[in-house]
Every structure is written in C-alpha cells, then in structure tokens.
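Participant: Sequence and predicted structure are below.
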Amino acid sequence: MFWCTDTRLDAHDSRARGGAEPPGGWPAVTVIVPARDEAEMLPHSLPSLLGQRYPGPLRVVLVDDASDDGTADVARDLGRQAAGGVELTVITSQPRPAGWVGKVWALEQGLRAVPADVNWLLFTDADIAHGPDSVLRLVGHATTYGLDLTSLMAVLRTQNRWERIIVPAFVYFFAQLYPFRRANRPGARTSAAAGGCVLMRRAALERAGGLAAISGAVIDDCSLARAVKRAGGRTWLGLADHGPCGVRSVRPYPRLADLWKMVARSAYTQLRHSPMLLAATVTGLVLAYLVPPLAAVAGLAELATGAGGVAAAVAGAAGLCAWVLMTVTYLPMIRYYRQPMPVVLTLPAVAALYMIMTVDSARAHHRGRGAAWKGRAYSAPDSDSVAGT
C-alpha cells in the first residue's frame, strides 16, 4: 500500500488539530533552522515560522552555516519586520569538526542554544514554508498519539514542466523505498523521516545518542528516525496537507539539471555505496517499469502484423496488465499533487530517468566526488544512512 496518500495528520481528530490542550498545557517548542546561502529563500519561508499561531512558548533559532550571501542579515531583517510574538535568534556556525556533515553540525549548534527546560524541538529547512497552524497541529498530533518523532513530507513545487513530471515520481519512489505505514509501525525495521519538517521530543533525541549519533549521515532524516526507533522511540511520517496547516517547499527547480542534482546527490548513499545494490536497483527498475510497456507494445505490434502467436499474445497481455497496474498505483500521487491525469503516463519514462540519475550518483562517488550540496562534497560511505534494511 505504499502508493496510498492518506497517511497525513488526522484532520478529523480535534485533538490532533489542537482542539484540546495537552495535559499540562502546550509545551515550549524551539524551531531550529539550518541555513547555508539561503538569502533568496528566507523571505518566502522564515515569516511563516515567525507568524505561527501556537498557544505555547515558541522560539526560532536560525543557524547561519558559513553563508556567503548575507543569509544572517536577511534573517535578522525579517525578524525585525515580523508582526508576531515569536522570538528569533540568529547564530553563526562555528567551524565544522571532522566527521560531521554540514546540516547536522548546524542543527547541533542550534540545539546547544536551546534552554534546558524546552522539551520539544522542530527541525525544519530554510526552504520550507509552514502554514500558520503547522506547529499547533504537529504538537497536537505528537502529544495525542505519544510520538517521539513526527515528520511531514513537505509538498514540493510543481510549477514548471520538469517539476510536474519529476516531483510526483520522486515522492512515489521514496514511498516505495520507505512505505509510510510500515515505517510508522513501532516494531517494523523500516524507519523514515523527511528532513524538511521533523518534530522531536528532546528526551527521545538524548536517548538515541543526540545528533552526534548521526553526525556523519548524509541522509540525516532517515538516520535520525532509525536512531530514535532503535532507542525504543515511536516515529511517524506522513504527507503534508495543502491547506493552512501544511508545510511546503519554496525552492524552485527550473531545469532538469537542478532536479538531477537533488536526486543524484544522495541516490547512491541510499544504496550504501554498494555495487550489488546498485545492480539490483537497476534490474528492479527495468523489470518493474520498463519491461511492461515494452512487452505490451512489442506483443501487440506482433499480433497486429499477424506475425505473433500465443507467446506474443501472452507477452502483450501480461505487459499491458502490468502497465495498467503501475499506472493505477501512481494515480493517487498525481491527484495529491493536483496534476493533469495524462502525467500518470510518464511514469515509465521518469523511472528510466531515475535509473540514469542513480547510476550517475554511483559514478560520481567512484570518481571521488560523492554526495555534494551547497559547495560541500561527502565521499565517505555513510553506514547508517539507509533506514529500514
């Protein structure tokens, strides 16, 4: 059931919506935002955090991660302009120690600035905009259901042609790798989170060994979920809503090359830098998404010319059935992203693109470049980056 898109914050539960105050009142929450060269994105995202309608104590800590574009100044200006009562603190990142990836080190510095009496942390990216009731809904959901880590997969942009074609498939394939329902089961080995929006109990993070436990994780979100689960914590991942309670990415991907970088920078890391897993993944993509339409077209073409026999008929029928099946499973994601129905027919072609991107990610790793983002490259294998296997 990985293709279902109904794993979201429960809109029918008044407690999860924040309709009922948790026992002991609304807890204090600190939002930690790692930001590296995000001056262009912050005007579209930071005001949404500073304008939250949260009835408890709420504070935002933005960590300027060695930016060259005036990110810290932009953040301070936005803080002065904010009309809400949410306090903003901007801190400058210290030099990154050996063994830490940039984002996790920035989160760690933000965590050190959080007062000891704050028990809830919201890790969110600088390109994520939050609906005005986002924190309220997240805290309500987490406290109602006794969760230690609550994460939302942000709604990604689908405004240009390449975004409309690539983005729904990106989330579809992520859900296939990390089925939300399975990941949310306490006893399941699969663990997953979406790093753009992660609400954490501080005590659960400490039981999991703190951020130091995932200091070198390129895929920090799934690694964090795995560490929390291993320590006995309960995790939950769902899709964000489109309404005022949801979260969405404001980062544009105007060219195919931009989306290519987004996928390829961590694709081989997800496969644990294993040539065997890479071969298995390529084979799986070919068999699941490319063979069915090719078999359907080839079999039906042979029958149309009169050259085909029973074998051609069986191959064509089997390929057509599999093609229809994959199309049906893709429909919920196309509807979730509010795209025209014909986009569903692009799945085999997009699967081929993702296969090439994954191979390109492996090629970059073996040439010593590894995962790269914002001018930093991480070539060392990340043994704990893939959750759920």
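Facilitator: Sure thing, it's come through.

Participant: contacts, neighbours, all on C-alpha from now
Facilitator: OK.

Participant: for this structure, what spans make up the strands?
Facilitator: For the chain, the strands defined by DSSP state E occupy 29-35, 58-64, 87-92, 120-124, 128-130, 149-153, 197-201, 235-239, 247-249, 371-373, 376-378.

Participant: okay if I get the ones you listed as TSV plus mean neighbour count?
Facilitator: Listed next are the strands of the chain as TSV, based on neighbours: other Cα atoms under 10 Å:
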stretch	mean neighbour count
strand 29-35	26
strand 58-64	25
strand 87-92	17
strand 120-124	23
strand 128-130	27
strand 149-153	26
strand 197-201	24
strand 235-239	25
strand 247-249	24
strand 371-373	19
strand 376-378	17
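
Participant: Include distance to Met41 when you put the ones you listed into TSV, please.
Facilitator: What follows is these, written out as TSV (distance: least, Cα to Cα, whole Å):
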stretch	distance to Met41
strand 29-35	10
strand 58-64	13
strand 87-92	16
strand 120-124	13
strand 128-130	9
strand 149-153	18
strand 197-201	16
strand 235-239	22
strand 247-249	10
strand 371-373	16
strand 376-378	19
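
Participant: Would you mind saying which of those lies nearest Gly309?
Facilitator: strand 235-239 (46.7 Å; Cα to Cα).

Participant: tell me the contacts of Val282?
Facilitator: Going by Cα atoms under 8 Å, 6 or more residues apart in numbering, Val282 touches Met355.

Participant: any idea how far it is from Leu237?
Facilitator: 27 Å (Cα to Cα, to the nearest Å).

Participant: what's near enough to touch the nearest residue to Gln270 once chain neighbours are set aside?
Facilitator: Distances taken as Cα to Cα, 6 or more residues apart in numbering put Val386 closest to Gln270, at 5.3 Å, once the chain neighbours are dropped. Applying Cα under 8 Å, 6+ apart, we find Val386 in contact with Ile219, Cys222, Ser223, Thr269, Gln270, Leu271, Arg272.

Participant: next, the one to line up against it:
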Amino acid sequence: MAAHVVTACQWILLAGCVGASIYGLAAALAMPFFSARHESLHHGRVSSVPPPPDTALASASPYSRQQPFTQPGVSVLKPLCGAEPRLYENLRTFCEQRHRRFQLVLGVSSPHDPAIAVVRRLQAAYPECDIELAIDTRVHGRNLKVSNLINMASRVRHDVIVIADSDIAVDADYLDGVAAPLADADVGVVTCLYVARGVGGFWPRVGALFINEWFAPSVRVAHAIGSRRFGFGATLALRRATLERIGGFSALKNCLADDYWLAERVRALGLRTVLSRVMVATDVIEPTFGALWQRETRWLRTIRSVNPAGFASLLITFPTPWLVTSAALSVSLASRAGGHAPFAAVIASQAATAVCFGARLLLHLRAARRERTFWRDLPLVPLRDTLIALQWLFSAFGSHVVWRGARMPVGTAGERAGQLDSLT
C-alpha cells in the first residue's frame, strides 16, 4: 500500500536522478587532472613535456625516437577563414614541431582573407618550415570548410595527412603522438580531444566550460564503455591512401559534420578509430550570449543529425537540473505525512542528490587548471549546466544550422549521403 504513495511520475523522475548521478560520477572519474602540459597549451606555449606513450603501440611503432629516420612525412592541412584572435599564436605551435619531416598547407578561399597576412608573417618568422599558402576561390558543395580542403589537397606531399582546425594549439610532440598509432595497419583514423580556453571575457569562459566540463567528459565516458564512433575537427590523422579509398574530401563536400563522417567512412573500410592521448587546446571566442548560443546549438543539432539515439541519451548528462530535481524529490518524499513514502525511494533520492552534488564538484575540480580557476568559475557551474539543458531542448527542433555565415540543412538526404555509400 505504501508504494502507491509515490506516483508513477515520481518513480520516473527518481530513475532519472539515479541515472544522472551514476553518469555524473562516471564522467568525473573519466576526466584526468589538467597537467603542466595542458597549462602550457592554455597559454599558447609549446611544451617540452611529451605526451604519455600509447602502451599498445610504443614498443612496436616505427615512429619512435629510437628510429627517427623511419618517421613518415606528415602534411598538415589547416583551412582558414578570417584572422581569428590568437591565430598567429596557434599556427606558431605547428611550426615548432619536433617531427623531422612535415609540411603545413594553410588554405583560404578568398584573396582578400585577413588570414593571408597572418600566414605571410608566419612564413617570414619560420623560413626553415615548409609552409604553403593555398588561395583558391573555387567552391565545391555546401560545406565551405571541405571545399577549402578539396582545393588544398593537390598540394599534399606526404603519406600521412593531419587535418586540424584553425583555432587549435599543440605541443611540440603533437605530430609524433598523432602519427604513431597509424603504424598499426588496422588503425584508420586518429583523433584528439581538446582543452578549451576562453578568449575575451565572460561568455567565452562560459563557452569553455561547455567543452571542458560537458563535451569532453561525455566523450570519455562513451570511449570507456567501448564507443569509437567519433571524429573531431581538432585533429584527424590518417594515411593519404586511406583518404583516397573513401573518395577523398569530395565525398564530404555536402556533409554538415564532415569530421564525423570522414571517420565514419574510414570505419566502414574495417579500420579502427583511435582516441589519442595527445591533448590539444582550442579557443572559445564568442563575445556575446547570442553568438555562443548559436555555436553550441549548432553542435548539438549536429549530434542529433548523426546520432539521434545518442542525442536523446544526453538528457542524463545535465548535472545541475538533475541535482535540483533530486533534492526537491528527496524533500518531498521525506516529508510525507506519517512516513508513508517507501524507504527505498527516500534513500535512493537522498543518495542520488549526494552523489550528483559530489560528482559535479569533482568534475569541476578535475577540469580546472588551477585552484584560482576552480573558485573563479565555480559560480558559473549552475548557469552552464542549465544553459546546456535548454540548448539541448531547443536543438531537438529545427532543420538548419548557420556555420561561418552559411546556412546548412540538418539530417537531409545530402547529409546522409556522407555515410557509407559509394565507397571505393
């Protein structure tokens, strides 16, 4: 009879609270503490600290320091669009690599792009580096970034290709680290997670928390339970021959989530995706709430377009809303007249509240770079979590996103064409 005191809606909410608390603890434990290396990336410095070795490949890799002359040449492709804040500092980190043979191909789609002046400055500062600027106005398909990559591809001279977004900074062992897993013939793509750094004020700080305390933990949890269906624009490393087998960049020219679909098409060849231990840094530069909202809802709609089930499962990844729900449910159940609420429901709600609260604090601690950062950003945590939940709800609707001024459809036949058809 006591069980009837708790309504079906309350049981559902309780199940959600318990699930969210378990997820929150898993996310907190999956995240590493930021190290001195990550701190150097945050400030745009090239670190001398090497990334942790991939123990599965370190002993067998022909790319190791013991055999430097067997390192394959690497062509790094960086499509550019405008003179972003810190563009020169970010590109500079790619010029200071320890890898013996690498080429930088920097591409723009307009002869008037302000990024050209930044590249010229870089070429003057690093005359010993193989830095090539590709200026090509031809447009291929709806995805302008991929169109830029198609125009840059003819300049590739090496057998390993690394594609990295323009706002990425790396340490000096980056190319060694991301190329090493490709020594295994079963590996098709290597990708990297990233540390976000806010550039320019309050909203960039809020945006950095989106990546550091929501996106990155969710990827790590998915990876820990065996998922390999990802590919991030921060870094995609693959063999030139593999790119040719999937039809080159032209196969992605109408895809919204080009980074994801590149990795997915490689997986369709029976090759594995490796999440590298190498971490890179990315800039969050959106100066206003509106700009940040547009960027983050674009990401969420993109997730919805490539993985609807995964998008739906994100419901349990918003800690603060679930924490408030769990606390309110706990108070409601514990205060029932005569103690008629089931003891198990009361204990479960209280445990979920405690675990969710502790896990959220632990996640924030592990994502913070310094003690000062932890305390400075702690008041932003409830805002950040609530904002993500609202963005998720908003992103469940709508058929288009705006990316670099271009309006692109979500989940259309053009997007699906980027999946597994027409493989060579």
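Facilitator: Noted; the coordinates are in hand. These numbers come from a predicted model, not from an experiment.

Participant: I figured Gly177 of the second structure was touching Val278, is that so?
Facilitator: Yes. At 6.3 Å, Gly177 of the second structure counts as touching Val278 under the criterion of Cα atoms under 8 Å.

Participant: shared neighbours of these two, which are they?
Facilitator: In contact with both Gly177 of the second structure and Val278: Pro51, using Cα under 8 Å, 6+ apart.

Participant: Gly146 of the first structure and Thr235 touch, don't they?
Facilitator: No. Using Cα under 8 Å, Gly146 of the first structure makes no contact with Thr235, being 9.3 Å away.

Participant: Could you give the number of residues near Asp173 of the second structure?
Facilitator: By the criterion of other Cα atoms under 10 Å, Asp173 of the second structure has 20 neighbours.

Participant: Give the aligned equivalent of it in the first structure.
Facilitator: Under the alignment (TM-score structural alignment), Asp173 of the second structure maps onto Asp133 of the first structure.

Participant: so how far is Ala16 of the first structure from that match?
Facilitator: Taking Cα to Cα, one finds Asp133 of the first structure at 11 Å from Ala16 of the first structure.

Participant: next one: Ala267 of the first structure
Facilitator: Distance from Ala267 of the first structure to Ala16 of the first structure, by Cα to Cα: 34 Å.

Participant: Endpoints of stretch 224-231 of the second structure, how far apart?
Facilitator: So stretch 224-231 of the second structure: terminal residues 16 Å apart, Cα to Cα.

Participant: which residue lies farthest from the center of the second structure?
Facilitator: Gly338 (50.5 Å; Cα atoms, centre = their mean).

Participant: And Gly216 of the first structure, what's its match in the second structure?
Facilitator: By TM-score structural alignment, Gly216 of the first structure lines up with Asn254.

Participant: Contact partners for its match?
Facilitator: Going by Cα under 8 Å, 6+ apart, the list of residues near Asn254 of the second structure reads Gly141, Arg142, Asn143, Gly414, Glu415, Ala417, Gly418.

Participant: Please check these and keep the buried ones.
Facilitator: Arg142, Asn143, Gly414, Glu415, Ala417, Gly418 (16 or more other Cα atoms under 10 Å).

Participant: Just send these back as a markdown table, with distance to Arg376 of the second structure too.
Facilitator: Converted to a markdown table, those look like this (distance: Cα to Cα, whole Å):
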| residue | distance to Arg376 of the second structure |
| --- | --- |
| Arg142 | 41 |
| Asn143 | 38 |
| Gly414 | 44 |
| Glu415 | 41 |
| Ala417 | 45 |
| Gly418 | 42 |
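
Participant: Out of those, which sit inside helices?
Facilitator: With DSSP state H as the criterion, helices contain Gly414, Glu415 from among those.

Participant: just curious, which of the buried ones among the contacts of Asn254 of the second structure is nearest to Asp130 of the second structure?
Facilitator: Using Cα to Cα, those come closest to Asp130 of the second structure at Asn143, 27.4 Å.

Participant: how much space between the closest one and Asp113 of the second structure?
Facilitator: Distance from Asn143 of the second structure to Asp113 of the second structure, counting by Cα to Cα: 18 Å.

Participant: who's in contact with the counterpart of Trp105 of the first structure in the second structure?
Facilitator: Under the alignment (TM-score structural alignment), Trp105 of the first structure maps onto Ser147 of the second structure. Ser147 of the second structure makes contact with Arg138, Val139, His140, Gly141, Ser250, Lys253 under the criterion Cα under 8 Å, 6+ apart.

Participant: so which of these is the most crowded?
Facilitator: Lys253 (25 neighbours).

Participant: ok, so what distance separates it from Gly226 of the second structure?
Facilitator: On the measure of Cα to Cα, Lys253 of the second structure and Gly226 of the second structure end up 29 Å apart.

Participant: now swap in Ile135 of the second structure and tell me
Facilitator: From Ile135 of the second structure to Gly226 of the second structure the distance is 41 Å (Cα to Cα).

Participant: and what of Asp130 of the second structure?
Facilitator: Applying Cα to Cα to Asp130 of the second structure and Gly226 of the second structure gives a distance of 39 Å.

Participant: Spit out the contact partners of Phe249 of the second structure.
Facilitator: Val146, Leu149, Ile150, Leu243 are the contacts of Phe249 of the second structure under Cα under 8 Å, 6+ apart.

Participant: do that again at 6 Å, thanks
Facilitator: Phe249 of the second structure sits next to Ile150 when contact means Cα atoms under 6 Å, 6 or more residues apart in numbering.

Participant: do you know how far it is from Ala263 of the second structure?
Facilitator: 12 Å.

Participant: Just the helices from the stretch 201-350 of the second structure, written as ranges.
Facilitator: Along the stretch 201-350 of the second structure, the stretches classed as helices by DSSP state H, counting those that start in this stretch are 202-210, 216-224, 240-245, 258-267, 289-306, 308-313, 319-334, 343-367.

Participant: The third one vs the first structure, average offset?
Facilitator: Here helix 240-245 of the second structure is compared with the first structure after superposition; its mean distance to the aligned residues, by mean Cα distance after the TM-score superposition for the first structure, is 1.8 Å.

Participant: In the first structure, which residues correspond to that helix?
Facilitator: Taking TM-score structural alignment, helix 240-245 of the second structure hits residues 202-207 over in the first structure.

Participant: Quick check: buried residues in the matching stretch?
Facilitator: Arg202, Ala204, Leu205.
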